[in-house]
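Undergrad: Got a sequence here, can you model it:
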Amino acid sequence: MSTNPKTPNQPSPHPESLGDINLKTKLDGDNYPLWVNLMERAIGGKGLTSHITGVSDPPPITDPTYPTWQQRNHCCFNWIINNIEATLVNEVSQYKATKDLWEGLATTYGSGADPFQVSNLHRQTYGMKQRGMTLEALWQKFQDLWLSIDSRDPNPMDTPSSIEKYNQITQRHIVYQFLWALDDRYDTIKREILNKEPLSSVRTTYGMVR
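TA: The predicted model follows:
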């Protein structure tokens, strides 16, 4: 028997059979690089990557497999919408196909380096305070911000030596940001880390604090 997914006699799966996707991180406008990576993997895990990348075109509306394609397209669309902050949904819900929605999000939140967004992200990193938050939660928040900054404000250098020097300076500032955010009970380990020369990487710093 043919296993071709376009076989007319193949029953269309109910949307419920595909399950839900609930990311811990919803798209909020500033965390697109992290969010898109998680979302793409989640949809790929359902076997429906083609609905966001457009690898396969939708069948003609008269094709017997069109209802199955449409059903899966609606599932992907809803998964994405359900993992976007409510304040952003109205801006993107007008798209009809999942691929259009996916590309619209990339255009709106993933392309270019809006100076205001970049400055706001830097402001958030320098203003971050632990205030009783778990160390793991604080680290995750910083990871999200640093990833977003890196995607919008990449290393501008063009030679190996200048790139390396820029990265070292950036790493030093990131370590400072993380240590400044920690509660006072970490003061001893903070002093120990800051007195090390050369200064440890941010991952090593996190490991030492843990």
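
Undergrad: Could you use CA atoms for every contact and neighbour count after this?
TA: Fine.

Undergrad: T87 - how many residues pack around it?
TA: Residues near T87, counting by other C-alpha atoms under 10 Å, number 9.

Undergrad: ditto for L145
TA: 19.

Undergrad: contacting residues for it?
TA: For L145, the contacting residues are 30-31, 121, 124-125, by C-alpha atoms under 8 Å, 6 or more residues apart in numbering.

Undergrad: ok, it to V209 distance?
TA: Plainly put, L145 is 20 Å away from V209 if you go by C-alpha to C-alpha, to the nearest Å.

Undergrad: and this one, so I can compare the two:
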Amino acid sequence: MSVTVYDGKMNDTFKDLKFSVTLNGNNFLLWKRTTLNVLGGRKLTKHIESTYEELKAIDESMVEETWKQYDLNVLSALHCSLDTSILEGYSYCETAKELWDTLTSVFGNETNLTRVYGIKKALGSLNQEESDFNTHFGKYRSLVAELEMLRPFTTDAKVLRERREQDRVFGLLLSLNSSYTDVIQHILRDEK
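TA: All right, here's what the predicted structure looks like:
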């Protein structure tokens, strides 16, 4: 599909606009990173960063109808990048920015202890089994990269103490049997 860009010229901004990762609720950071790459490469991030009114204040020549056309295309593409179970809950969002902000609020808690715990659990149970080394290493590296995004390097003594305490709690929780799953989830939700 070709659409008219803001300056009136034709281009292929939305042709084959697809995202390589489907948001399933457990992979927000990967989804966000790959989605930003696709949108940024087509100069469409303004649709998830700003409203029409905010941009109109900066650029008075912006045409609302064209903005809405672009925004609906970005919104539609974002919808296509969501797992069906997530799409059903968030299809009410009317703009790309509203959907982006809502998903970020729900899934993008970068201090999400539940996700840190899940990654540490996955790392602890990761086995090569029948996969080749490159596949195994790719899974390992992906988990480590996500953990590094959730817990970036710091020299802040307070943050380091908090992480050390969290790791002690994770160690205990990881040693519990599956009958404690609900208790573990409750602890992780309440943990600061």
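
Undergrad: Do a quick rundown of the helices in structure 2.
TA: Here structure 2 has its helices, by DSSP state H, at 28-41, 46-49, 52-58, 64-80, 84-90, 96-107, 113-125, 133-150, 157-175, 181-190.

Undergrad: helices or strands next to the shortest one in the packing?
TA: So the one you mean is helix 46-49 of structure 2. With contacts defined as 3 or more C-alpha pairs under 8 Å, 6 or more residues apart in numbering; DSSP states H and E, the packing partners of helix 46-49 of structure 2 are helix 96-107.

Undergrad: Of the helices of structure 2, give the one that comes closest to F14 of structure 2.
TA: helix 64-80 (7.3 Å; C-alpha to C-alpha).

Undergrad: and the closest one, which stretch of structure 1?
TA: Here helix 64-80 of structure 2 aligns to structure 1 at residues 66-82, judged by TM-score structural alignment.

Undergrad: residues in contact with that stretch?
TA: Contact with stretch 66-82 of structure 1 is made by 12-15, 20-22, 39, 43, 48, 51-52, 58-60, 89, 93, 97-98, 101, as judged by C-alpha under 8 Å, 6+ apart.

Undergrad: For Y92 of structure 2, see how far away the residue at minimal distance from the centre of structure 2 is.
TA: In structure 2, the centroid-proximal residue (C-alpha atoms, centre = their mean) is F28; its distance is 2.7 Å. Look at F28 of structure 2 and Y92 of structure 2: by C-alpha to C-alpha, they are 20 Å apart.

Undergrad: Of all the residues in stretch 45-53 of structure 2, which ones are buried?
TA: 45, 47-48, 51-52 (16 or more other C-alpha atoms under 10 Å).

Undergrad: got it, and stretch 151-171 of structure 2?
TA: Neighbour counts over stretch 151-171 of structure 2 (16+ other C-alpha under 10 Å) mark 166, 170 as buried.

Undergrad: can you list contacts of it?
TA: 111, 117.

Undergrad: and if we set it to 7 Å?
TA: Y117 (C-alpha atoms under 7 Å, 6 or more residues apart in numbering).

Undergrad: swap in stretch 28-45 of structure 1?
TA: By C-alpha under 7 Å, 6+ apart, stretch 28-45 of structure 1 touches 21, 25-27, 49, 84-85, 109-110, 144-145, 147-148, 151.

Undergrad: how about those residues, which pair is most distant?
TA: Longest span within the contacts of stretch 28-45 of structure 1, C-alpha to C-alpha: T49 and L145, 26.4 Å.

Undergrad: on that earlier part again, just the buried residues of the contacts of L145 of structure 1.
TA: Using 16+ other C-alpha under 10 Å, the buried members of the contacts of L145 of structure 1 are 30-31, 121, 125.

Undergrad: Need those in TSV (columns: distance to I174 of structure 1).
TA: TSV is the format used below for those (distance: C-alpha to C-alpha, whole Å):
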residue	distance to I174 of structure 1
D30	18
N31	17
L121	13
T125	9
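
Undergrad: on that earlier part again, just give me the match in structure 1 for the residue nearest to the centre of structure 2.
TA: Aligned counterpart of F28 of structure 2 in structure 1: Y32 (TM-score structural alignment).

Undergrad: got it, and T102 of structure 2?
TA: Per TM-score structural alignment, T102 of structure 2 is aligned with G104.

Undergrad: quick one: that match and N120 of structure 1, what's the gap?
TA: From G104 of structure 1 to N120 of structure 1 the distance is 22 Å (C-alpha to C-alpha).

Undergrad: likewise P33 of structure 1?
TA: 16 Å.

Undergrad: Would you mind telling me which of these two has the busier surroundings?
TA: P33 (21 against 13).

Undergrad: Give me the neighbour count for the residue lying closest to A96 of structure 2 once chain neighbours are set aside.
TA: The shortest distance from A96 of structure 2 to any residue other than its chain neighbours is 4.4 Å, reached at L75 (C-alpha to C-alpha, 6 or more residues apart in numbering). Neighbourhood size, L75 of structure 2 [other C-alpha under 10 Å]: 23.

Undergrad: This completes my enquiry, with thanks.
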